[in-house]
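[1] 3D, please:
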Amino acid sequence: MLLTTDAKVQYNCNSSEACSSPECKMGGPTRHGQHNKAHKAGRTAGLSARQKQRLGKEVVGPHRKPCKSGASQGGKLERIAAAKQIRDAKRNELISMKRRLAAPVVISVLPLSKSVDVSRLWDQLLSACKFQVAENGSEGREANEDRDICMEIDEVLGGLERKSEPLTMQTVTLPNKGRLRLTLLPPPSDRTDLMAVVDIGRAAEVLVLAVPGDSQCAVDEEGQAAVSVLRAMGLPSIVVAVQSSVTKGSNVTSMKERSASKKKAEEAIKSQIAGDHKMFHADTASDCQQLVRHLAEHPATVPVWRRQRPSLLVEGAEYRAGAEEGAVENSAAEPTGRLLLTGYIRCGGLSANQLIHIPGAGDFQIDRIEGIFEGGAHGSDRHGFGASKKGQGGRSSSAGGHAPRAGSGVGDGEGDSVMDVSDIGTTLLAQHDDEVREAVVRVNQADRDGEDGEQTWPSEQELLDVQTLIEGKRKKRNLPAGTSEYQAAWLLDDEEDGEEEEDEEEEEEEDNMVDSSGMNPEGRRGNQDDEVDEAPELHEMVDDEEAGSDTMALDEEAGDDAALYKELRSRHKQEQEQAQEEYPDEVDVPTDVPARVRFQKYRGLKSFRSSTWDSKEWLPAEYSRVFAFENFKRAHKRAKAAVERATAGLDPCAAAPGSLVVVHVVGVSASQAQVVLGRVPTSPSPHLSEPQASLPMSTGSPLVAFGLMQHEGKMSVLHGGIKKVASYSEPIRNKEQLLFVTGVRAFQSCPIFSADTPGDKQKMERFLLPGRHVIASMYAPISYGPLPFLAFKVMPQLQSTDIAGSAGLCKSNATQALMLAASGALRGCDPDRIMLKKITLTGYPTRVHKRRATVKFMFHNPDDIRWFRPVELYTKRGRRGRITDAIGTHGAMKCLFDCPVEQRDVVCMSLYKRAFPKWPKDLTFA
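    Just a heads-up that it's a prediction; the model follows:
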């Protein structure tokens, strides 16, 4: 109602009866006013009221529409039938999987202390597998049979004589477990061989950790090193076997002693491996039977990185020389042949079109895959060879065709390591397809004749000339009096290996400075390198109490000199690491070389986070030989899909997992075959250039060949996130040679360390400091994660031996000197990752007036000051400024800052240059 100023109406109607005046009909400020209808049919309305507004939509709610009794009864029966069908389908799938996956379960025994009697434990496990007790029948009869068999086992074990022969891989069939078979891997003959532990991590599906129960220290130093390696690689299923000491004349200890030993072992294992693990005693025959029963009944699990690619535990090998159809000749003049590998395919389907990696030998192509069926031992249906594949004709080779020889290492079900091949035939499972077969391509072949690229490729003659120039150049050294040529060579090696500020590119840069500046290239190094070269530094690093006088130390014998040199080098690296922590990235400008020439490849950045840096600018020549992905995740997804198709049986050129096969590997040289045959128990091959007796003896470590995923044989820039382990205390310098293990491969490389930070640019780290996560980048073949990333350091005493590549480490006793230095995981492959090397030039203010200051000792001439004038300055106390002008001719300069500067402050200037890894010398990556 609209009220005007001339309205003089008063409402005094207080009667309870209905008023007939028009004013009362209009309503007013009383309880007779306007009242709107409340909408109460919202959420609280019934189902029928809401259903009218749904216009025929399906009613979804707690209330179900009533149905007829006949339909309800039929729906219940249908649900029961559907649930039964799902249950039967799952049961049939499990049964078919058990029948299809016929590969024996790989059990590896690893003692964690030298107090463990490995021979006794090994004999007990083999006997327990042979006399495994059946679980059917009444309890009384089962107990009697168990007791009788245990007594028989005790008699057998008591009559066994300890032999000095090395333990070998055994494949046994459990008598009362149907078709279940176990492959027992012996422990390494040398407990300090960490590469043998890596091989166990590649092959084992169940790991039996043997610990002593009566020792104060259940896990010794070698056991801790082995557990740390396996923990970094990814642990399979773990079972702990506690072995107590056996008293003379009795094989049984008291229950109190057994309980105490089990508690000690449990505490020792928990300190090394997190989680609860099943523990068994391994003192008597019945204890070992319980252990074997657990191994047979519980499923084994392996790490994810092993499940995503096929593998082959090599149980037999044969080499046939001569180029055959499908073979790929090497670029070298050494002839190639065919290598036949026998074993079970595990974890995934193996395709004849993919590459196979053999540790110690390299990457090769597969010609074909043949299946083995054992005459009547287990039946042809066990391995799935009864029906031939479509398009392959189901051809079977003759007895003398491509069947494995005696000594192939495949168990016959009775505990033998070899099988009799008189009743063995083969059938063709997979043949490679030339159209989709992946070639062995390591580097990208750039167009060296074209002129489209920015970099030019040097000719062979130019490379030889540069090599001759480097070898012929001699550096003048200030050496102590009486230093021999042998000791002088050590100092030269120290300079080559210990340089930090001067990498290879800067050395070439300094060699080319002679033409531009006309100065002598000798002595053009920073103060840090001068400290390495000068003789007084050598005298300062020697302790008088340990080495006596300098003359006596330098006149010692070769062994004493080597120990002294090792100690001096270790101290020098520790001093450099400590200096890097106290004064990060700080360098001094040399006095004999202009700073604008010395740091001509460096540039300043306004902001390290937001400033742009072109990833395609000033690339080295090695980048023309690597491969890069447009989308790395998409390529990884396609590679995984190819392996899944082979595993599911959708690839006509693949063999299913669980098949006992003979893989024909082509393009293998005689030297590469020797590495493989030296690790597999086999008879001599007449096709080798040297007799088998000259090969290194097998150390008992298993040989596992991996099927590579798509593009995993091509070179790229590999990145892995690592962290220094607590047990390794020696400094690890940037670009220091390390042995890397990715699970599949093992190779030596000189990585470049960078910070593990977000952003498009990362700062290079000069040392791998303890407690920090860094990214190690190197040239290596493409690998798809998840993969472990382990870094080993070769001990200095064996670096003088002939260790040419990782293949030599795998087949020689040099692996005994390995120490785990860092561990982590693979991050990916990306050549465009920008790693910037940072240097910091420092100066000190001599005069300060509010925001203005006079700074000295940063440069040594006014030309350098004017050259670096655009670069921003900062102080360690957070002030920012710039160079205004140069003063005099000795390097003093005027600076202006945003806030008043203190006299005790330090003025800094940061310069950056992109760093690249070193190109490897050995491209086999075996």
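
[2] For the rest of this, base every contact and every neighbour count on C-alpha atoms.
    Fine.

[3] and E617, how far is that from K761?
    Distance, E617 to K761, by CA to CA, to the nearest Å: 14 Å.

[4] the helices in the stretch 651-800 of the chain, which residues?
    670-677 (DSSP state H, counting those that start in this stretch).

[5] Also the stretch 1-150 of the chain?
    Under DSSP H, counting those that start in this stretch, the stretch 1-150 of the chain gives helices at 22-26, 47-51, 69-100, 118-130, 139-159.

[6] Then the stretch 401-550 of the chain?
    Using DSSP H, counting those that start in this stretch, helices in the stretch 401-550 of the chain cover 460-472, 485-498, 504-511, 513-517, 527-533, 535-541, 544-547, 550-554.

[7] wait, which of these is closest to S777?
    S777 sits nearest to helix 504-511 of all those, at 16.9 Å, using CA to CA.

[8] Go ahead and name everything in contact with that closest one.
    Outside helix 504-511, the residues that touch it by CA atoms under 8 Å, 6 or more residues apart in numbering are P521, R524, R598.

[9] is it true that the second one touches D592?
    Yes - under the criterion of CA atoms under 8 Å, R524 makes contact with D592 at 6.9 Å.

[10] Show me which of the two is the more surrounded one.
    R524 (19 against 15; other CA atoms under 10 Å).

[11] quick one: contacts for that one?
    Contacts of R524 (CA under 8 Å, 6+ apart): E510, P590, D592, V593.

[12] who touches the third one in this structure?
    The one in question is D592. Counting by CA under 8 Å, 6+ apart, D592 has contacts R524.

[13] mind checking how far it is from M513?
    12 Å.

[14] One more sequence to fold, the one below, so I can look at both together:
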Amino acid sequence: MGQGEKEGEREALALHCCYSQGLPATCHAIQGLEKLGTKQRNSAKKATQKTIETRFPGERLHTLDSLQDGGSVLRFISNQKRRAVVCRDMHPHLLAESTQFIPSKENEEVGTLEVSGYVRGRPLSVNGLLHIPGLGDFQMTQITAPPDPHPVKARLHRPPAVMDTGEEREGMAEEIKVVAVADPAKQESLDREVELDPMEGEQTWPTEEELAGAVSRLQTPPTGQPLRPSEARRVPRGTSDYQAAWIVADSEDEDEEEGSEGEEVPVDDESEMDTESVTYGDTEKYDAQFDMEAEEQQFELLRAERENAMFPDEVDTPQDTPARIRFQKYRGVKSFRTSPWHPRENLPRDYAKIFQFENFSRTKKRVLSQEDNEAALPGWYVTVQVKDVLKPQAEALDPLSKPLVVFGLLEHENKMSVVHFVLRRCDGSSAPVKSKERLVFHCGLRRFSASPVFSQHTTGDKQKYERFFPREGVCVATVFAPIGYPPQPVLVFKPVLDTHQLLAVGTLYKVDPDRVVCKRIVLSGHPFKIHKRSAVIRYMFFNRGMSSTIQ
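    All right, here's what the predicted structure looks like:
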């Protein structure tokens, strides 16, 4: 930002993201004041100081136009008290000063990546996993300690005349020491999910014949009129034939509207619809390439959000669909707060693939208190050898032009589970956000995309499902994600065209697959007669069979 310039959108977004992620101690400096006159110099310095005061109260602005100013800034930085960033300091990490890729003898496209730098945070264990942002999780083979290129105390016995000779390089090679070598028996596994065993569950999974019989029975409704085989329905992307048979062909069906974006396909279509083609036009030719269908979808989404805010959870009973089919996934309860609900009831099959803690708080305390006697301590200059790295991935890394920070993972942090985040929407986001919409999460040291389920942040054994991300207050977003230990800051972005828009900020709440999120619906009707203890409601049910189903 230039002298006297006001804070723009990009600067405000960058500062807001830095604030939400957590900032260490800061130092503020300004350059170019000597080129201005005395009056302009004072006004520019006051304007910059005012801008800093809005976000960094009490911070001092330094000038940096001469060597004396540089010395003053360095003395200020050296005497400044460090401000801890908990999420960063609880993990071992190092800022890469150099990287080197060594291809393997069997396959030149895969090899070992050597990353050199100073260890910060916690001690780095060779038996743990290493996370490289943008690449993923990797195992380490060994950690070595080469000579420190920037020692605090220079070696007086080393003459300057031989600093660049071959003898000196040979001496440095001899000084490389092996700090630790990975032990296959103790090394963390890269497995993210539990291998599914169909014979281990309490309930026998249906066979293919039973599933086919269920589909044939469901295709013949009680009215006796079978469905047409080529009847088009709106189904979520990736839905199987068996799942599609359970979806009611109703455009106003709120039960399936939270799924992924669907498209009109026949029920017997065997295509898996794994990909989706989206074309974005040039913003300068907006009128010529106006997408009416996309605008209509956005309008319908906005109308649904407003309707949900005015009439929360209210659903009209369809006249052409029996209530036992329309509401087959729901149960009648007397009280949402006091009615019992077992957290292990009717779990999806994917729950067998995730990890769960018996006591998450106790596990976190144990993991953070672990010590490895063979780990590289903070402050050491080390070279970490990362195995099984692809050559294109290694070539994309350039520590000189783009800083690279690698993180050591704590125990279980590469395992998948049900993770909950407490989020609050940013002021600049105005577009409606539906549950299960694809979003991008920046959580601590990780970045991933997921389709969160929103729910209320309340106490109790059940939390109410939110169809849309509320514009005010906080809510809980639940996703399948790698395990993390709080506190960790979270930034949520919404993909918009070819960029990402900051949607919400928050923190990691907990890792708990037993947190029950219930979707509530309230059947609506027109009051006909109201008595002291009862009422007669019209247009809630349209035949006797419907009313006897919902009890």
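
[15] Send over the TM-score of the superposed chains.
    Once superposed, chain against chain, the TM-score is 0.81 (TM-score structural alignment, normalised by the length of structure 2); 498 aligned residues with a CA RMSD of 3.5 Å.

[16] Counting neighbours, what do you get for M151 of structure 1?
    15.

[17] quick revisit: for E617 and K761 of structure 1, indicate the residue with more neighbours.
    K761 (21 against 9).

[18] what's the nearest residue to the more buried one if we skip its chain neighbours?
    Distance criterion CA to CA, 6 or more residues apart in numbering; nearest residue to K761 of structure 1, sequence neighbours excluded, is I834 at 5.1 Å.

[19] Looking for the alignment partner of the one you found in structure 2.
    Correspondence of I834 of structure 1 to structure 2, assessed by TM-score structural alignment: V516.

[20] Could you do S754 of structure 1 as well?
    That one, S754 of structure 1, aligns with S455 by TM-score structural alignment.

[21] if I look at the closest residue to its match other than its chain neighbours, how far off is A450 of structure 2?
    If the residues on either side of it in the chain are set aside, S455 of structure 2 comes closest to Y465, at 4.4 Å by CA to CA, 6+ apart. Using CA to CA, we find Y465 of structure 2 at a distance of 17 Å from A450 of structure 2.

[22] more crowded one of these two?
    Y465 (20 against 15).

[23] before we move on, back to that, highest average neighbour count across the helices of the stretch 1-150 of structure 1?
    helix 118-130 (a mean of 19; mean count of other CA atoms under 10 Å).

[24] Which one of the contacts of R524 of structure 1 is nearest to R625 of structure 1?
    Of the contacts of R524 of structure 1, the one sitting nearest to R625 of structure 1 (CA to CA) turns out to be E510, at 26.2 Å.

[25] matching residues in structure 2 for stretch 220-240 of structure 1?
    Against structure 2, stretch 220-240 of structure 1 falls on residues 8-28 (TM-score structural alignment).

[26] Outside of the matching stretch itself, which residues are in contact with it?
    Against stretch 8-28 of structure 2 from outside (CA under 8 Å, 6+ apart): 1, 59-62, 77, 80-85, 444, 489-491, 502, 505-506.

[27] one step back: looking at it, the match of I834 of structure 1 is touching P343, isn't it?
    Yes - between V516 of structure 2 and P343 there is a contact at 6.0 Å, judged by CA under 8 Å.

[28] ok so, going back, mind checking the helices of the stretch 1-150 of structure 1 for the one nearest to E546 of structure 1?
    Judging these by CA to CA, what sits closest to E546 of structure 1 is helix 118-130, at 42.2 Å.

[29] so how far is the closest one from its chain's centroid?
    34 Å (CA atoms, centre = their mean, to the nearest Å).

[30] The top strand by length along structure 1 packs against which elements?
    Scanning structure 1 for the strand with the most residues, using DSSP state E, yields strand 834-849. Here strand 834-849 of structure 1 touches strand 586-587, strand 761-765, strand 852-856, strand 907-914, going by 3 or more CA pairs under 8 Å, 6 or more residues apart in numbering; DSSP states H and E.

[31] For these, give me JSON lines that also has distance to E454 of structure 1.
    Formatted as JSON lines, these follow (distance: least, CA to CA, whole Å):
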{"stretch": "strand 586-587", "distance to E454 of structure 1": "32"}
{"stretch": "strand 761-765", "distance to E454 of structure 1": "23"}
{"stretch": "strand 852-856", "distance to E454 of structure 1": "41"}
{"stretch": "strand 907-914", "distance to E454 of structure 1": "17"}
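
[32] Which one of those lies nearest to R258 of structure 1?
    That would be strand 761-765 among those, by CA to CA, at 51.8 Å.

[33] How far does the closest one sit from its chain's centre?
    22 Å.

[34] hmm, back to that, now the helices of the stretch 401-550 of structure 1 in a markdown table, with distance to R733 of structure 1 and mean neighbour count?
    Below are these laid out as a markdown table (distance: least, CA to CA, whole Å; neighbours: other CA atoms under 10 Å):
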| stretch | distance to R733 of structure 1 | mean neighbour count |
| --- | --- | --- |
| helix 460-472 | 24 | 10 |
| helix 485-498 | 8 | 14 |
| helix 504-511 | 15 | 14 |
| helix 513-517 | 28 | 12 |
| helix 527-533 | 15 | 16 |
| helix 535-541 | 19 | 14 |
| helix 544-547 | 26 | 11 |
| helix 550-554 | 27 | 15 |
